[in-house]
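Peer 1: What shape does this take:
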Amino acid sequence: MARITVLGATGFAGGNIAKEAADRGHELTLVSRSVPQDAPAGARVIQGSVLDGDVLAQALDGADVVVGALSPRGDMEGKVADAYADIAGRLAGTPTRFIIIGGFGSLKNEAGERIVNTDAFAPEYKPEALELFAAFERVSATDGVEWTYVSPAGNFGSYVPDQTRRGAYRTGGDTPIVDAEGSSTISGPDFALAVVDEIEAGAHRNEHISFAY
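Peer 2: Just a heads-up that it's a prediction; the model follows:
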């Protein structure tokens, strides 16, 4: 059993990861600005912002793994990279792992370009994607912190109609995983399955990885 802190626990990714981790018997601390309506039984809930140093200190205390599932929207717009850099600095030199849920745009295309920097990337999502990639750059450059940066599939979120837990996924590196039709998709429950598998196995330390069907 691991002691797992989930930052952004009321979001799509964070909520699914918290549920999967709880179902597998891990000890949870959930951090969000609003109280989770469906927090797993037994989870410790901390209401507040990760930008508050006291809240962050409570959230990190005793954690074996910290999962950053913050969304760079609303009052967190433009602040996620700073928050993650702060967390990385606090965790440096400790055995606590830092797993960041990033974006599809952080992956590279066949030409080796970051997808967020290409014309094919939807401009309305570019600010969020750039913020998450900035978080990757800053955390990965921090000495002494054990990180894993996880990019979900291109089609990932509550808008995806099929949220079935198939119990299957594929793991890739920093290039997209696509199916036979060229689609990159994964449901929330299966993405959470993959993330918690990584927490338990610790197979990809200091790597940028991705999960999709």
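Peer 1: only C-alpha atoms for contact and neighbour calcs from this point on.
Peer 2: OK.
Peer 1: how about the helices in this protein?
Peer 2: For the chain, the helices defined by DSSP state H occupy 12-23, 53-60, 80-91, 126-140, 188-201.
Peer 1: Tabulate these (a markdown table), appending distance to residue 43 and mean neighbour count.
Peer 2: Listed next are the helices of the chain as a markdown table, based on distance: least, Cα to Cα, whole Å; neighbours: other Cα atoms under 10 Å:
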| stretch | distance to residue 43 | mean neighbour count |
| --- | --- | --- |
| helix 12-23 | 8 | 22 |
| helix 53-60 | 12 | 16 |
| helix 80-91 | 21 | 20 |
| helix 126-140 | 27 | 21 |
| helix 188-201 | 16 | 21 |
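Peer 1: Indicate which one of those helices is closest to residue 37.
Peer 2: helix 12-23 (10.1 Å; Cα to Cα).
Peer 1: Dump the helices of the chain to CSV, plus distance to residue 42.
Peer 2: Converted to CSV, these look like this (distance: least, Cα to Cα, whole Å):
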stretch, distance to residue 42
helix 12-23, 9
helix 53-60, 16
helix 80-91, 25
helix 126-140, 31
helix 188-201, 18
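Peer 1: Nearest to residue 207, out of these?
Peer 2: Comparing those under Cα to Cα, the one sitting nearest is helix 126-140, at 8.7 Å.
Peer 1: The structure of the following sequence is requested for comparison with the preceding one:
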Amino acid sequence: MTPSAPFSVCVYCGSRPGADERYAHAANEIGRLIAERGWRLVYGGGKAGLMGIVANAALAAHGTVLGVIPRLLQDREIGHDGLDELRVVNTMHERKQAMAEASDAFVALPGGIGTLEELFEVWTWRHIGFHRSPVGLLDTAGFYAPLLSFMRHTEAAGFIDARQQAMLHVDSDPARLLDTLHAQAQTGPGPAGSSSGPSGFKTL
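Peer 2: Next comes the predicted model:
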């Protein structure tokens, strides 16, 4: 983030709405709150499911939205055509890197395998030191409780440690989670950080 640029939050979430209406409500809240704070939403550029809901909520609240989508999906008419900016890239790798480079914080909402892959990748990047930006998990209606239990099992089994666990900020309240991520981003790099670009991301 530069002095003239808005604080940008990258949201990972499902391209389906999910079976519980609370997931859609949480996506709507996240989008609205990001816009009302004067921040920018960065997301995967889709118009379906929770992805479409979070984007539409931010736009309805007069927020700025950047979407990044692979050409393969854009050609299938999955991309959202009402965004402030929709970047079309060639690969999923380019998509994720472009989203990361444009963002100051990351948050995962309920979603499927794509959301999980994005969450674990950006969490891993944070641990290794490729970026210094905070990573959050919105645990709506206990959706992520089984995953968090598995991560505690993974720590007990000796494959991760408490420091890695602490890099993931978990909350069930959208406003509180966003406030936490913003505060963490403003306090500067944590122990895994090193010199990098404006958003704390270093090109891989």
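Peer 1: can you tell which of the helices of structure 1 is closest to residue 69 of structure 1?
Peer 2: Set against residue 69 of structure 1 and scored by Cα to Cα, these come closest in helix 12-23, at 5.3 Å.
Peer 1: Output the contacting helices and strands for the closest one.
Peer 2: strand 3-7, strand 27-32, helix 188-201 (3 or more Cα pairs under 8 Å, 6 or more residues apart in numbering; DSSP states H and E).
Peer 1: can you put the ones you listed in JSON lines and add distance to residue 127 of structure 1?
Peer 2: Converted to JSON lines, those look like this (distance: least, Cα to Cα, whole Å):
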{"stretch": "strand 3-7", "distance to residue 127 of structure 1": "20"}
{"stretch": "strand 27-32", "distance to residue 127 of structure 1": "22"}
{"stretch": "helix 188-201", "distance to residue 127 of structure 1": "23"}
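Peer 1: Residue 46 of structure 1 corresponds to which position in structure 2?
Peer 2: The alignment partner of residue 46 of structure 1 in structure 2, by TM-score structural alignment, is residue 68.
Peer 1: go on, residue 55 of structure 1?
Peer 2: Per TM-score structural alignment, residue 55 of structure 1 is aligned with residue 95.
Peer 1: any idea how far residue 200 of structure 1 is from residue 190 of structure 1?
Peer 2: Going from residue 190 of structure 1 to residue 200 of structure 1 by Cα to Cα, to the nearest Å gives 15 Å.
Peer 1: Also residue 212 of structure 1?
Peer 2: If you go by Cα to Cα, the gap between residue 212 of structure 1 and residue 200 of structure 1 works out to 19 Å.
Peer 1: From the centroid of structure 1, which residue is nearest?
Peer 2: In structure 1, the residue lying closest to the centroid (Cα atoms, centre = their mean) is residue 101, at 1.7 Å.
Peer 1: and that residue, what does it touch?
Peer 2: Contacts for residue 101 of structure 1 were tallied using Cα atoms under 8 Å, 6 or more residues apart in numbering; they are 13, 67, 68, 69, 70, 149, 150, 151, 152.
Peer 1: one more time with 6 Å, if that's ok
Peer 2: Residues in contact with residue 101 of structure 1 (Cα atoms under 6 Å, 6 or more residues apart in numbering) are 68, 69, 150.
Peer 1: Name the nearest residue to the residue mapped onto the last one from structure 2, ignoring sequence neighbours.
Peer 2: It refers to residue 150 of structure 1. Aligning on TM-score structural alignment places residue 150 of structure 1 opposite residue 170 in structure 2. Distance criterion Cα to Cα, 6 or more residues apart in numbering; nearest residue to residue 170 of structure 2, sequence neighbours excluded, is residue 137 at 4.8 Å.
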